[in-house]
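Engineer: Predicted model follows, preceded by the sequence.
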Amino acid sequence: MEESLEKLQYLHAALSEILRIGSPLLVRHPVGWVQRGQGDLVVYIAMGRMESFWGDDAQVFRPERLIDEEGMYRHESPFKFTAFQTGQRICMGKQFARKQMKIFAAVLLRYFRFELSEKSKEINYRTMITLHIN
């Protein structure tokens, strides 16, 4: 099964693109030189949509941006792709989470066909701790 999951490079890129566009709003607690009680607000959803990081089409879902010339998933710096945090706060379970996402998506895509219930309806988001669809 491991070998089969490794071959799903486009699925890996598509799931990463979903995480890039839909990263949550997150408050990080200071470490180091910042005084106790102060915090910084890191808006990961904005970082995932920054044109300076991702190009003019940063708002567009395009998994191809994460695929290299050989058709393999191109790993981005965790300081750019922040869905799993970075540095000393990086998610210890990120590989497990990615594996679960691939298995779940592969099973669903095998047995179901997905389509919008109202094809002409625009999808709008409500920004909260996680990104909700209105």
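Structural biologist: That came through, no problem. Just so we're clear, the structure is a prediction, and the values are computed from it rather than from any experiment. Residues are numbered from 1 along each chain as shown.

Engineer: contacts and neighbour counts: CA atoms only from here.
Structural biologist: OK.

Engineer: longest helix anywhere in the protein?
Structural biologist: Taking DSSP state H as the criterion, the chain has its longest helix at helix 94-111.

Engineer: Pull out the buried positions in that one.
Structural biologist: Lys99, Met101, Lys102 (16 or more other CA atoms under 10 Å).

Engineer: shouldn't Arg28 be in contact with Val43?
Structural biologist: No: using CA atoms under 8 Å, Arg28 makes no contact with Val43, being 9.9 Å away.

Engineer: Need the residues touching each of the two.
Structural biologist: Counting by CA atoms under 8 Å, 6 or more residues apart in numbering, Arg28 and Val43 have no shared contacts at all.

Engineer: here's the one I want to compare it with:
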Amino acid sequence: MRKLFPRLLIISFATGCVQTTETASDNSKPVRKLAWYDSLILEYIANNDTGALQQVQIDNAGEIEWKFDGMIETDSINFMAFRVGHTAEGRFMTDDWVYIDSNKRRLYGYDTGTDSISLWQKK
């Protein structure tokens, strides 16, 4: 019995710990703390002059979201690549690409016409 009690105590503590997720009071989506790069992307969305993202907002085509696409390493900069877009008919539609310098925490926008990226600055 002496050996059984500590084991039962550990099992009861382990099963008694339940992980919970906070939810917002106005909807049932979980509340997620924003990372530093999320705030950069939100600022970009709010202040960009890219036609595709503006059209999504005008058309009310859906909520603008972003998805991490991977790390891109160059000789001098490590970029985090994100697809910015919206979900339509159950599919994520990419409207824009952004790249974030993970060391200097700067956001670069992708220009499809020139197939290049340039430092984005809030206007």
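Structural biologist: Received it, and whenever you're ready, just let me know what you need. Just so you know, these numbers come straight off a predicted model, no measurement behind them.

Engineer: What would you report as the TM-score here?
Structural biologist: Remark: TM-score between the superposed chains equals 0.27 [TM-score structural alignment, normalised by the length of the second structure]; 60 aligned residues with a CA RMSD of 4.5 Å.

Engineer: which among the buried residues of helix 94-111 of the first structure gets closest to Thr127 of the first structure?
Structural biologist: Taking CA to CA as the measure, Thr127 of the first structure lies nearest Met101 of the buried residues of helix 94-111 of the first structure, at 22.5 Å.

Engineer: Please look at that closest one and Leu15 and confirm they touch.
Structural biologist: Yes: in this structure Met101 of the first structure lies within contact range of Leu15 using CA under 8 Å: 7.5 Å.

Engineer: Looking at the buried residues of helix 94-111 of the first structure, which one is closest to Glu51 of the first structure?
Structural biologist: Of the buried residues of helix 94-111 of the first structure, the one sitting nearest to Glu51 of the first structure (CA to CA) turns out to be Met101, at 26.5 Å.

Engineer: show me what contacts that closest one?
Structural biologist: Counting by CA under 8 Å, 6+ apart, Met101 of the first structure touches Leu15.

Engineer: what ranges do the helices span in the second structure?
Structural biologist: Going by DSSP H, the second structure shows helices at 4-16, 36-47, 51-59.

Engineer: among those helices, which is nearest Met80 of the second structure?
Structural biologist: Nearest to Met80 of the second structure among the helices of the second structure is helix 36-47; the distance by CA to CA comes to 9.1 Å.
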